[in-house]
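# Here is my input; please provide its structure:
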Amino acid sequence: MVEEVLTASVVGSLAFPVALGLQQRFLYAPLRITSDRRIAGPLLGLGSVFLSGCCASLAAIATLKAHRTITKSPNDEKTWLDELPTDWQNLIACGLGSALVFRILTGRYHSVLPSNIAKRGAFARVSIPARRNNAFSPSARERFHKIGKKHGCHTCGRKWRVNKFHRDHQPPTALAREGEKQVYYPQCAKCSAQQGGVVSQRTIQIVTHGTSLRLYHLWMPVPLAWFGLRYLYAKEPVAEHSSSDELTSRLESETIEKSRDEGEEFESGGNKIDINREVVTVNKNKFFEDQTNKAVQETLCDVRDAYESPRERNEIAAEIQSKSDIENLHFIIRIMAVAAVVIVWIFRTD
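The predicted model follows:
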């Protein structure tokens, strides 16, 4: 079970950034919708994250079901993995959960849209005020380099293989209004070279960044945990065995009815017989002497049948399986929590 969930989580984690990148390349870039739009950017970005979360959840669920179909034998007990829902209500919950996790991991919804190379990019987070004479002290230069290494090029997001970040005026000097304040954002050499021609020609160039991944691009299998917990705790509790009083009353009633059918009359109550740890009260002093052993044998058979009936065995097996599922699910959640902490620690400078 743990292996199946981990495999599905890996598939979902791969599907999430792939879906975001495909939307950038084939939807937003052709429509020239970029991250610098103040209102449309965050709203469309939220929709993109929501849709990608649904796709990742579907991919994870499909992987789980395929794995179960291949590896499950006819004798295996049914678990919550066999009843994962794919209806639109649960997909909406998956999308919203992915959007929430994206935001918790410090993601900004507009950052999943492509960048306009002449505008503030999708990865623009921290800037330094620009000066008229472009003077840059050594301490400011060092700080600017650290900002670039931490957040990457504000246009394409590249940071790992960039040795030097250029100071990009935002807004560009050629497009800035008189008296408008400018700031410096780090920009890689490739984007800086492209920006010069675009600004001078007053054209628009879209830059996609589907391969520039950050911590918030990590898809967490929260939907799987939600489905598992909801399935386990929504199940009706397994019926417990009857109390001694209820069992005694039922067995006495059955014995009385059987004896009356045979034309015998007696009264119950009195002596006690210990049968399979349940105390059954039977008044054998008032049984006819030749029917005493027969009544006891019938009572023994009734108790044995009550505890060894297929229904009881199925209920006990279901209870054991339910407890096993809960333990496995708690173990998976603990692994997810530890993995999240480790990933956050690794990318703590991101």
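# alpha carbons only for contacts and neighbour counts from here, please
Fine.
# can you tell me how far residue 214 sits from residue 157?
9 Å (CA to CA, to the nearest Å).
# and what of residue 1?
Residue 1 is 37 Å from residue 157, where distance means CA to CA.
# now residue 121, nearest residue through space, not along the chain?
Nearest residue to residue 121 in three dimensions, chain neighbours excluded: residue 155, at 4.2 Å (CA to CA, 6 or more residues apart in numbering).
# Look up how far residue 124 lies from the one you found.
Distance from residue 155 to residue 124, by CA to CA: 7 Å.
# for the helix or strand harbouring residue 190, packing partners?
According to DSSP states H and E, residue 190 maps onto helix 189-201. Applying 3 or more CA pairs under 8 Å, 6 or more residues apart in numbering; DSSP states H and E, we find helix 189-201 packed against strand 166-170.
# returning to what we had before: tell me which of residue 214 and residue 157 has more neighbours.
Set side by side, residue 214 and residue 157 show more neighbours around residue 157, with 26 against 16, by other CA atoms under 10 Å.
# In stretch 245-255, which residues are buried?
By 16 or more other CA atoms under 10 Å, the buried positions in stretch 245-255 come out as 247-249, 251-252, 255.
# which one of the residues you listed sits closest to residue 78?
Taking CA to CA as the measure, residue 78 lies nearest residue 247 of the buried residues of stretch 245-255, at 30.9 Å.
# My guess is the closest one contacts residue 280. True?
Yes: in this structure, residue 247 is within contact of residue 280 by CA atoms under 8 Å, at 7.4 Å.
# Now the helix holding residue 190: buried residues?
189, 191-192, 195, 199.
# ok, those residues vs residue 235, which is closest?
When those are compared against residue 235 (criterion: CA to CA), the nearest one is residue 191, at 56.3 Å.
# Also this sequence, please, to line up against the first:
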Amino acid sequence: MRGIQDVYSATKKVVDLWSYDSKTVLYSSSIGALVFPVSLGLIQHFVFRTISIANGHLLAPVLGLAAVGLSGCASAIAVTEASYRLRVKQNYYYWRDEPAIFKLPKPYSLDDKDLKLLAAYFMGTVIVFKVFRGRFASVLPSTVKSPGAFANEGIIGSHRYAHKSQRQKIVQIGQKFGCHTCGRKWFIKSFIADHQPPLSLSRNNKTKKYLLGLLQYPKVQQKLYPQCVRCSLKQQKHLQSPGNYSEVVSHASSLRIYHLFLPLPYIWAFLQDVLNHL
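Next comes the predicted model:
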């Protein structure tokens, strides 16, 4: 019981100290929250899309994890830099009981200590991403030839076009999760039941034979996912003319809860202050 009281007392002292600089915390945390999804979007568009690696790639989870961690490091650096610049602008005068909020470490020199700090931010961001139920492969762009980055739920289909009840179910799934390719769900009036793999590819596979026609390739299991009209047109163009239209679709502007970045530098500083006051 004594230990709980000590932690409560130390936490209260730290909260009182931090209240002097709440505007700085809010401002710099907002900067970090903005930098995280922007960094992920830039990596997705200018790296993965450029080299045509999508969410269905074998290495997508590993590459997505690296992108999340690196974006977290960039956001953490943005938090510390924004905090420093605002405090300099406001000409803060420090007192004897200076909280860790006023001396956030800035990992710029990349010595052993800074690398450990960046590694902590990297792992912290990855853990938060998973706590918010993010999938590492989902930060990569989608491909129109397989379930997209937002393919959370689908229904069993066939090699025929979807019937009325299936289309109604697809609309419900789309309103909940959005287009499975680009993630958009707001202001979308309806969703198309998209076959995965696409019917044209599946039909071609179904008619192929080998060993003089004695054996056939096994039928591919079809699933239906909600897809917006824009992504459906991109899919049609690529399937009709693969050489002229890319199969990769980026979705950097489609945000989810796992794109939220917690201000890890402040969390680390807060814990340091609590421990120092015990």
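# thinking the residue nearest to residue 121 of the first structure is in contact with residue 112, fair?
No: judged on CA under 8 Å, residue 155 of the first structure makes no contact with residue 112 at a distance of 11.7 Å.
# Just the strands from the first structure, written as ranges.
According to DSSP state E, the first structure carries its strands in the segments 115-116, 128-129, 166-170, 183-187, 206-207, 272-275, 278-281.
# Deepest-packed of those, please.
Mean neighbours per residue, mean count of other CA atoms under 10 Å, is largest over the strands of the first structure for strand 115-116, with a mean of 26.
# Find me the equivalent region of that strand in the second structure.
Strand 115-116 of the first structure lines up with residues 142-143 of the second structure when matched by TM-score structural alignment.
# contacts for that stretch?
Here stretch 142-143 of the second structure makes contact (CA atoms under 8 Å, 6 or more residues apart in numbering) with 54-56, 148-149, 181-182, 247-251.
# what's the mean distance for that stretch versus the first structure?
Its aligned residues in the first structure lie a mean 1.3 Å from stretch 142-143 of the second structure after superposition (mean CA distance after the TM-score superposition for the first structure).
# Show me how far that stretch is from its chain's centre.
On the basis of CA atoms, centre = their mean, to the nearest Å, stretch 142-143 of the second structure is displaced by 15 Å from the centre of the chain it belongs to.
# Of the buried residues of helix 189-201 of the first structure, which is the nearest to residue 26 of the first structure?
Among the buried residues of helix 189-201 of the first structure, and counting by CA to CA, the member closest to residue 26 of the first structure is residue 191, at 21.0 Å.
# counterpart of residue 71 of the first structure in the second structure?
Under TM-score structural alignment, residue 71 of the first structure pairs with residue 90 in the second structure.
# I'd say residue 211 of the first structure and residue 22 touch.
No: at 10.7 Å, residue 211 of the first structure does not count as touching residue 22 under the criterion of CA under 8 Å.
# Return every residue with contacts to both of residue 155 and residue 112 of the first structure.
Here residue 155 of the first structure and residue 112 share the contacting residues residue 122, scored by CA under 8 Å, 6+ apart.
# Sketch out the helices for the stretch 251-350 of the first structure, chain order is fine.
292-308, 310-346 (DSSP state H, counting those that start in this stretch).
# Ok, the stretch 101-250 of the second structure next?
According to DSSP H, counting those that start in this stretch, the helices that the stretch 101-250 of the second structure contains are 112-131, 164-177, 199-207, 229-240.
# could the ones you listed go into a markdown table alongside distance to residue 74 of the second structure?
Shown next, in a markdown table, are these (distance: least, CA to CA, whole Å):
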| stretch | distance to residue 74 of the second structure |
| --- | --- |
| helix 112-131 | 9 |
| helix 164-177 | 28 |
| helix 199-207 | 41 |
| helix 229-240 | 31 |
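# Now the biggest helix by length in the second structure: buried residues?
Across the second structure, the longest stretch assigned as helix under DSSP state H is helix 60-89. For helix 60-89 of the second structure, the neighbour count (16+ other CA under 10 Å) marks 60-61, 63-65, 67-84, 86 as buried.
# what's it packed up against?
Under the contact criterion of 3+ CA pairs under 8 Å, 6+ apart, helix 60-89 of the second structure touches helix 22-43, helix 112-131, helix 264-276.
# Counterpart of residue 60 of the second structure over in the first structure?
Checking TM-score structural alignment: residue 60 of the second structure goes with residue 41.
# Next, the contact list for its match, please.
33-35, 109-110, 113.
# mind checking how far it is from residue 8 of the first structure?
On the measure of CA to CA, residue 41 of the first structure and residue 8 of the first structure end up 31 Å apart.
# repeat for residue 15 of the first structure
From residue 15 of the first structure to residue 8 of the first structure the distance is 10 Å (CA to CA).
# dump the residue contacts of the counterpart of residue 210 of the first structure in the second structure.
Using TM-score structural alignment as the criterion, residue 210 of the first structure maps onto residue 252 of the second structure. Contact analysis of residue 252 of the second structure by CA under 8 Å, 6+ apart lists 37-38, 40-42, 44-45.
# For the buried ones among these, write the corresponding ChimeraX selection.
Buried residues among the contacts of residue 252 of the second structure (16+ other CA under 10 Å), as a ChimeraX selection:
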select :37,38,40,41,44,45
